[in-house]
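K.L.:
the sequence and its predicted three-dimensional model are supplied below.
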Amino acid sequence: MTVYTILVDFACASILILIGMLLRAKFKFIQRSFIPASLLAGFLGLALGPNFLNILPFSEDIGSYAGIITIFVFAAVGINGFSFSPGNMKKDINRMGAYATYKILCIGLQMSIPIIFSILVISKFAPEINNGFGLLLAAGFYGGHGTAAAVGTTFENLGWETATDLGMTAATGGILAGIFGGLIFIKWATRKGYTHYVKNFSEISEDLKTGLVQPQNRTAMGNDTVSPIALDPLAFHLALLIVPSGLGYLLNNYIATTWGLEFPTFTIAFLLALLIYILLGKGEKGVYKYVDSKIVDRLGSAATDFLVFYGVASIKLPIVVEYALPLGLLMLSGVAVVVVMLIVIGPAMNYESWFERSIFVYGYSTGVFAIGLTLLRVIDPNNKSKTLTDTAVVGPLNTPLELFAWSAGPVMLLSGQHWTFVGIFLAISIGCFVIARIFKWWYWKIPLGGRPPVPLDRNEDVI
């Protein structure tokens, strides 16, 4: 493998991604499905690549790119730090408290129910699967291709060679369930009158359908925080992400060779990036004011598109066929969990704008944040439900649970501590129900059609 091999691999990937974007922009049936261009490209890469027709000159190393890109994506999350404001937390405490409890409950159920189902039911049909099989559902559905690659790599380091391919398949199935299922539920909710900001599915903007933003609707991708005379702003932000990514890999190798401990590289990179975020310092005296979080988001999102492509294009079809029955059963259990969270627990734990908030959680519980954002923008294009605002405030509460699951989960599940792992997340789930009842964040008996929207702030105009 040479640098030119990498160049050809990414050139082929880029060609297919551009073709995917062209297909999205031109064909109505693709627009109606809202399939991302990178996912379309991934299917083309799978069909034309070495695992099927073998037409394109991909190298045999394309399966390794997803794991490397994952490190970069998690570094982007760390560099942006945590957005937590106690002042906002005190305002509208009931709405945000109920929403935070709902989001944490989603994690608890996705980390426990599929694993229980896998151990007690799927293993009867496929005795060869191990106790970690159920975690691939949560990694693929809740975490997306990036987390599936990271968790799959961790499982591979522990001796489970097919984990990454199965995780990528679960992630692909999750995105499809998120997009197609989300659109079905949006149409159902608009017919029932449960939506507040878009009453007709046909009102969706052309920008969302085609993926091409018209000039009058465009927004800035970021600001120049350093002078291009000294250093290009994009190079500056790119360096901020590559540093913890590379150092995370080196530090993890050092830890492994010195103490014999195995940690996911993406976790080390995330922690190093978070340390850089802290050292840069926020406020007037800090250096962090020269970091534009929007540029960091764009770099991380761009990497995610290539991650989705390589995650799908490198799937080994014989492995998927071999595990077709257990994998199909596992994904059905995952779909059942997220559907119950949307139409049963969603309205029970969200009072104002219950559907807008629940469909967003459904979206990122079946793929990535971008899927949730896409579904939300379909029915709440101006964030009047304050779903994104509340997510920014309560989002850090999820991070420790996710890091624990992705880092410690594979080790616990393969070392005989599977019921301990499941018990932790079941206890978290039960705790969420108890908290919701204690603080009266339980709206089970209130009719769905009579729920109000989130009230506008005084300085907020009705659009």
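P.N.:
Here it is on my side, so go on.
K.L.:
going forward, measure contacts between C-alpha atoms and count neighbours the same way
P.N.:
OK.
K.L.:
count of residues packed around Lys285?
P.N.:
Burial measure for Lys285: 9 neighbouring residues, criterion other Cα atoms under 10 Å.
K.L.:
give the contact list for Leu208.
P.N.:
374, 378 (Cα atoms under 8 Å, 6 or more residues apart in numbering).
K.L.:
next SSE after whichever strand or helix holds it?
P.N.:
For Leu208, the host element (DSSP states H and E) is helix 206-210. Past helix 206-210, further along toward the C-terminus, the next helix or strand under DSSP H and E is helix 233-259.
K.L.:
structure B:
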Amino acid sequence: MTANVIGFALLVMGIFLLVGKLIRVSVPLFQSLFLPSSILGGFAALILGPQVLGNLMAPLLGDDSFWATGLFTDSITEVWAALPGLMINVIFASLFIGKKTPSLKMIWEYGGPQLSFGWMVGWGQYVVGLLIALLILTPFFDIPPMAGALIEIGFEGGHGTAAGMQSTFEELGFPEAYDLAVGLATIGILSGVIIGIVLINIAARKKQTALDMDEEAFTVLQKLGIREFENREAAGKMTVRSESIEPLSFHVAMISIAIMIGYGIQQGLVGLEAITWGPWTDTYVMTYVPLFPLAMIGGILLQMFLDRFDRFNLVDRQMVMRVQGLSLDVLILTAIATISLAVIGEYFIPFLLLAVAGIGWNVVAFQMFAKKMIPTYWFERGIGDFGQSMGITATGLLLMRIVDPNVETPALEAFGYKQLIYEPFLGGGLVTALSVPVIYATGPIPFLIFASVMTLIGWAVGIFYFGKQKAES
């Protein structure tokens, strides 16, 4: 693999990001669904690649034909397949860099209700998934019980988490889980937007929203994904002078430091396990833990250092988010473009069962418990957690934007506070990363019991603590 091949693969990837944007601008349905261009570009690359176009043309023109691999060579596909696992480290390392950390009291007061609801939903996905694995997938399809974790990995974690877990799946002897997780992540985003908009329309008709719904909340340009001239803001602040170091380069360097801190933690945990509980119990878990949740911890530690010593405020959050956004676009496009359709086809029934069960649990949990657990503005706040539980955080933000376009409720602020405690554990955090190795090492029953207890804790805190506040008010 030469540098020229890698560079050319990146150029082609960039073109398909633009292709995805053009598709969205051209198709009103995709605008109404607010689908990211990276998803559309990923599907376009998948169709024009070896798995669709290549498989159609190879029988006609021969395996040696240029068209046997679609528009892309095997080298391009190989480069793309490696990118999701790399980009996820950048995304998670960037989560908290540039954010001022609020007090725990403020986080609990504002984000506590949504934290309890999200905690219940996230752990509940493990409960539902493991029950399906134990009762159906393992006995009837001979699928490892660790497949029960795929709902949380694909839905709460999204494409990024699925990509970050790829090496773990391979090391544990279930490489097909990666393609299933990416497929679930794609289903989660699509269904999250569609079902979320349906729930919003039903709530608006039943007057369940605190605010009157504005049918023109999104302008034509917003649906096209284009900012109006009067609303265009700077992508980031120039906190350092370019003759010293380019601001973008400086922020990439900060993210690199966070990832290296995470790598140091990872290697330290592996070494510690090798000389302590590993040989004592003959159970090794840390070897299978991916880097991305530890890179997130590296970002938190770096930000704590910056909070104390960076008196010039050199790190700009908006600039960090641009790097994070680029990484997410690259990750989603390449993950979808290289997903194995053969694996999805082979495991279609298990895949369908997991998808339906995950969607069903999220919808039922929202409809039954959100109103009882969130004391004020329950719909505006709960719909954000529902969106996140179905896919990426951006889905939750999108749904909150529809019901609260002018940020008149505490939904957005509370959602942000919730993330500070929630994301280090679920939705791609330490629990997500450890779930598959722990299930593999200890069996599914202990983890199922633990997940059930955590689900009940989230439910109880929401119902009897935050719900009681609502009753008293």
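P.N.:
The structure has been received and is ready for your questions. Keep in mind the model is a prediction, meaning the values are calculated, not measured.
K.L.:
mean shift between the helix holding Leu208 of the first structure and the second structure?
P.N.:
In the superposition with the second structure, the average deviation recorded for helix 206-210 of the first structure is 2.3 Å (mean Cα distance after the TM-score superposition for the first structure).
K.L.:
what comes up buried for that helix?
P.N.:
208-210 (16 or more other Cα atoms under 10 Å).
K.L.:
tally of neighbours for the residue lying closest to Gly246 of the first structure once chain neighbours are set aside?
P.N.:
Using Cα to Cα, 6 or more residues apart in numbering and skipping the chain neighbours, the partner closest in space to Gly246 of the first structure is Ala269 (7.8 Å). Neighbourhood size, Ala269 of the first structure [other Cα under 10 Å]: 33.
K.L.:
and what of Glu128 of the first structure?
P.N.:
By the criterion of other Cα under 10 Å, Glu128 of the first structure has 9 neighbours.
K.L.:
what does Ser365 of the first structure align to in the second structure?
P.N.:
In the second structure, the residue paired with Ser365 of the first structure according to TM-score structural alignment is Ser389.
K.L.:
next one: that match from Phe117 of the second structure, what distance?
P.N.:
Computed with Cα to Cα, to the nearest Å, the distance linking Ser389 of the second structure and Phe117 of the second structure is 10 Å.
K.L.:
again, but for Glu472 of the second structure
P.N.:
Using Cα to Cα, we find Glu472 of the second structure at a distance of 19 Å from Phe117 of the second structure.
K.L.:
over to Val343 of the second structure?
P.N.:
Taking Cα to Cα as the criterion, Val343 of the second structure is separated from Phe117 of the second structure by 34 Å.
K.L.:
of the two, which one has the most company?
P.N.:
Using other Cα under 10 Å, the more surrounded residue of Val343 of the second structure and Phe117 is Phe117, with 28 against 17.
K.L.:
residues in contact with that one?
P.N.:
With Cα under 8 Å, 6+ apart, Phe117 of the second structure has these contacts: 369-370, 373-374, 382, 385, 458-459, 462.
K.L.:
wait, which of those is closest to Phe92 of the second structure?
P.N.:
Minimum distance to Phe92 of the second structure across the contacts of Phe117 of the second structure is 19.0 Å, recorded for Asp385 (Cα to Cα).
K.L.:
compute the distance between that closest one and Met400 of the second structure, please.
P.N.:
According to Cα to Cα, Asp385 of the second structure and Met400 of the second structure sit 9 Å apart.
K.L.:
neighbour-wise, which of the two wins?
P.N.:
A side-by-side neighbour count of Asp385 of the second structure and Met400, using other Cα under 10 Å, places Asp385 first with 31 against 26.
K.L.:
buried residues in stretch 149-165 of the first structure?
P.N.:
So stretch 149-165 of the first structure, judged by 16+ other Cα under 10 Å, has buried residues 149-155, 162-165.
K.L.:
quick check: helices, which of these are part of them?
P.N.:
Of these, the ones assigned to helices by DSSP state H are 149-155, 163-165.
K.L.:
which one among these gets closest to Ala98 of the first structure?
P.N.:
Nearest to Ala98 of the first structure out of these is Val151 (Cα to Cα; 29.6 Å).
K.L.:
perfect, I'm done here.
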